[in-house]
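[1] my questions concern the predicted model and sequence given below.
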Amino acid sequence: MPMETCIFDAYGTLFDVTSAAREAASEDGFEALSDHWRQVARDWREKQLQYTWLRAVTDDHADFHKVTGDALDWALEAAGLDDPALRDRLMQLYGELVAYPDVTEALQALKDAGRATGILSNGSPEMLQEAVASAGIGRLLDHVLSVESVGVYKPSFKVYDMVGRAFGGQRRDVLYVSANGWDAAAAAGYGFTSVWVNRAGQPMERLPWTPAHVLSDLSGIPDLAASI
């Protein structure tokens, strides 16, 4: 039976989280970043995720904008970059992250096939609204769901519960797509039919659950949704 509901993680799955640092490094006035942008992008993302997990397990929630700013501060200090203007520009660019080239085509194919689509993300509503508008994909999404509705970050099952409330149906009938291996694994543990979009060619996470499918990008999602 085809999957009628297809849910996507946002950051790293639809939106390229390295694009903010890459773009800033090419701009006048931020030449100091040019030799460090890859390190900054990597550290920024790693700390961002770590802080969401730590806040979740300690029950000390702050929205994703706060967490993203804290992670950026750590990454810039680690790179020896003390420039308030650079920080401001990077935070601005994070709201305008570049969508991966395969995003619009995959979402369009799903909508053309009559499938329901949505985002389930750690991002705050404002951040997600900005990113979706910047990418021009709002018309291709039925719901954009933020963890702010439940006040805890993934992989809490409270987050995955939001999909059923918004779309209805059974867990197994949701195709859940994430480029974050831990997220795809946790979604499988929750009961979704999960897909890990392994963009970086990483090893499988050593967790109790395994995604049902592994792809290298989003181009195969429409056919997969039709064939399951």
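    The structure has been received and is ready for your questions.
[2] CA atoms for contacts and neighbours, from now on please.
    Fine.
[3] please report the distance of the residue minimising distance to the centre of the chain from residue 52.
    For the chain, the residue nearest the mean C-alpha position is residue 11 (2.3 Å; Cα atoms, centre = their mean). Using Cα to Cα, to the nearest Å, residue 11 is found at 13 Å from residue 52.
[4] cool, residue 208 as well?
    Residue 208 sits 21 Å away from residue 52, going by Cα to Cα.
[5] neighbour count for these two, which is higher?
    Using other Cα atoms under 10 Å as the criterion, residue 208 and residue 52 rank with residue 52 on top: 22 against 9.
[6] so what's the more buried one up against?
    Residues near residue 52 by Cα atoms under 8 Å, 6 or more residues apart in numbering: 64, 67, 153-154.
[7] show me which pair in the residues you listed is furthest apart.
    67 and 154 (13.6 Å; Cα to Cα).
[8] tell me which element residue 145 falls in.
    For residue 145, the host element (DSSP states H and E) is strand 143-146.
[9] what sits up against that strand?
    Identification of contacts with strand 143-146 by Cα under 8 Å, 6+ apart yields 117-125, 128, 162-163, 166.
[10] chain center to the top helix by length along the chain, what's the gap?
    Looking across the chain with DSSP state H, the single longest helix is helix 37-57. Distance, stretch centre to chain centre, for helix 37-57: 13 Å (Cα atoms, centre = their mean, to the nearest Å).
[11] then stretch 130-149?
    Relative to its chain's centre, stretch 130-149 lies at 11 Å (Cα atoms, centre = their mean).
[12] still on that earlier bit, among the contacts of strand 143-146, which two are most distant?
    Spatial extent of the contacts of strand 143-146 (Cα to Cα) is set by the pair 117 and 124 at 18.7 Å.
[13] putting a second one here so we can go through both:
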Amino acid sequence: MPLLPPLDGARAVVFDAYGTLLDVHSAVQRHAAAVGPDARSLSDTWRQKQLEYSWVLSLCGRYAPFWALTERALDYALARHPGVDRGVRSALLEAYRVLDAYAEVPRTLAALRAAGLRTAILSNGDAAMLDAALRAAALQDHLDAVLSVDPAGVFKTSPRAYDLVPERLGVGVSETAFVSSNRWDVAGAAAYGFAPVWVNRAGLPDEYPDLAPVRVIDRLDALLG
């Protein structure tokens, strides 16, 4: 398989998990009937607060497992949407443990490995979250490594989080393509020195012009040319 830039010069392709390989909105979608008309708004608030909490803790020099932030963020989202029955909380959290993978993910990962590239995840998710999600999506066999930021004790976009990739994979920073649907994560990867690819599924406007991706795609299998 011919590889397109930046993969043609890479030895490893590292993916963000939540939002990139796994659909973070699929948890609420599964229970949309029980949640009601506020389903999309609830899901957006849940995700927004989950990420906000990670950034605030990192800037404060503090850390908590990502699952704890996921629970806190859902509680906030439910409080902001009082019309949603709080009895759905347990079902939503359970669904978040086993999020749906985007349809093209298994084929893309398999093709990249077949082309001789190492594939890995670097995620804010803690190890238990990632293990449950990857088992549910049957993705484990397509990955050479699954890295949580837990050992660094800080969330992305701290350079200490990205340090885990060369330390654990033994691949040079300049030889690593980093793929994320989160523009802030792409900015962090660019600042660190990876070759970042932005999966812009929603067609969002660009941000962080000084920390640009080397490539923008709208779905993962666009990596395959």
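    The structure has been received and is ready for your questions. Treat the numbers as computed from the prediction; the structure is a model and nothing was measured.
[14] quick one: TM-score?
    The TM-score (TM-score structural alignment, normalised by the length of the second structure) is 0.93; 218 aligned residues with a Cα RMSD of 1.2 Å.
[15] if we can go back for a sec, run through the neighbouring helices and strands of the very next helix or strand once past the longest helix of the first structure.
    Sequence-wise, the next helix or strand downstream of helix 37-57 of the first structure (DSSP H and E) is helix 64-78. Helix 64-78 of the first structure sits against helix 37-57, helix 84-94, with contacts defined as 3 or more Cα pairs under 8 Å, 6 or more residues apart in numbering; DSSP states H and E.
[16] what's the matching range in the second structure for helix 64-78 of the first structure?
    Here helix 64-78 of the first structure aligns to the second structure at residues 66-80, judged by TM-score structural alignment.
[17] ok, and the closest non-adjacent residue to residue 227 of the first structure?
    residue 2 (5.8 Å; Cα to Cα, 6 or more residues apart in numbering).
[18] pretty sure the one you found contacts residue 223?
    No. The pair residue 2 of the first structure / residue 223 is not scored as a contact, 9.5 Å apart, by Cα atoms under 8 Å.
[19] ok, now which ones touch residue 142 of the second structure?
    For residue 142 of the second structure, the contacting residues are 106, 109-110, 113, 119, by Cα under 8 Å, 6+ apart.
[20] which SS class is the residue of the second structure positioned farthest from its centre?
    In the second structure, the residue that sits farthest from the middle, by Cα atoms, centre = their mean, is residue 83; the gap is 29.3 Å. For residue 83 of the second structure, the assignment made with DSSP: H, G, I helix; E, B strand; the rest coil gives coil.
[21] residue contacts, it?
    residue 38.
[22] could you do the one 3 residues further on as well?
    Counting by Cα under 8 Å, 6+ apart, residue 86 of the second structure touches residue 78.
[23] how about the helices in the second structure?
    26-30, 32-35, 39-59, 66-80, 89-97, 105-114, 127-137, 159-162, 164-169, 183-192.
[24] alignment lookup: residue 167 of the first structure to the second structure.
    Counting by TM-score structural alignment, residue 167 of the first structure lines up with residue 169 in the second structure.
[25] what about the nearest residue to that match once chain neighbours are set aside, how many residues nearby?
    Distances taken as Cα to Cα, 6+ apart place residue 145 nearest to residue 169 of the second structure, at 7.7 Å, with adjacent residues excluded. Residue 145 of the second structure is flanked by 17 other residues according to other Cα under 10 Å.
[26] what's the matching residue for residue 145 of the second structure over in the first structure?
    When the first structure is aligned by TM-score structural alignment, the residue opposite residue 145 of the second structure is residue 143.
[27] what about the corresponding residue of the second structure for residue 102 of the first structure, how many neighbours?
    Under the alignment (TM-score structural alignment), residue 102 of the first structure pairs with residue 104 of the second structure. Residues contacting residue 104 of the second structure under the criterion other Cα under 10 Å number 13.
[28] show me the contacts for the residue lying closest to residue 104 of the second structure once chain neighbours are set aside.
    Nearest non-adjacent residue to residue 104 of the second structure, counting by Cα to Cα, 6+ apart: residue 221, 6.1 Å away. Neighbour list for residue 221 of the second structure: 104-105, 107-108 [criterion: Cα under 8 Å, 6+ apart].
[29] can you say which of these are buried?
    Among these, the ones that count as buried by 16 or more other Cα atoms under 10 Å are 105, 108.
[30] same list (the contacts of residue 221 of the second structure) but as TSV, adding distance to residue 30 of the second structure.
    Shown next, in TSV, are these (distance: Cα to Cα, whole Å):
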residue	distance to residue 30 of the second structure
104	20
105	20
107	24
108	25
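[31] the residue nearest to the centre of the first structure -> the second structure?
    If you follow residue 11 of the first structure across to the second structure using TM-score structural alignment, you land on residue 18.
[32] what about the closest residue to that match other than its chain neighbours, distance to residue 174 of the second structure?
    Ranked by Cα to Cα, 6+ apart and with sequence neighbours excluded, the top spatial neighbour of residue 18 of the second structure is residue 24, at 6.0 Å. Distance, residue 24 of the second structure to residue 174 of the second structure, using Cα to Cα: 29 Å.
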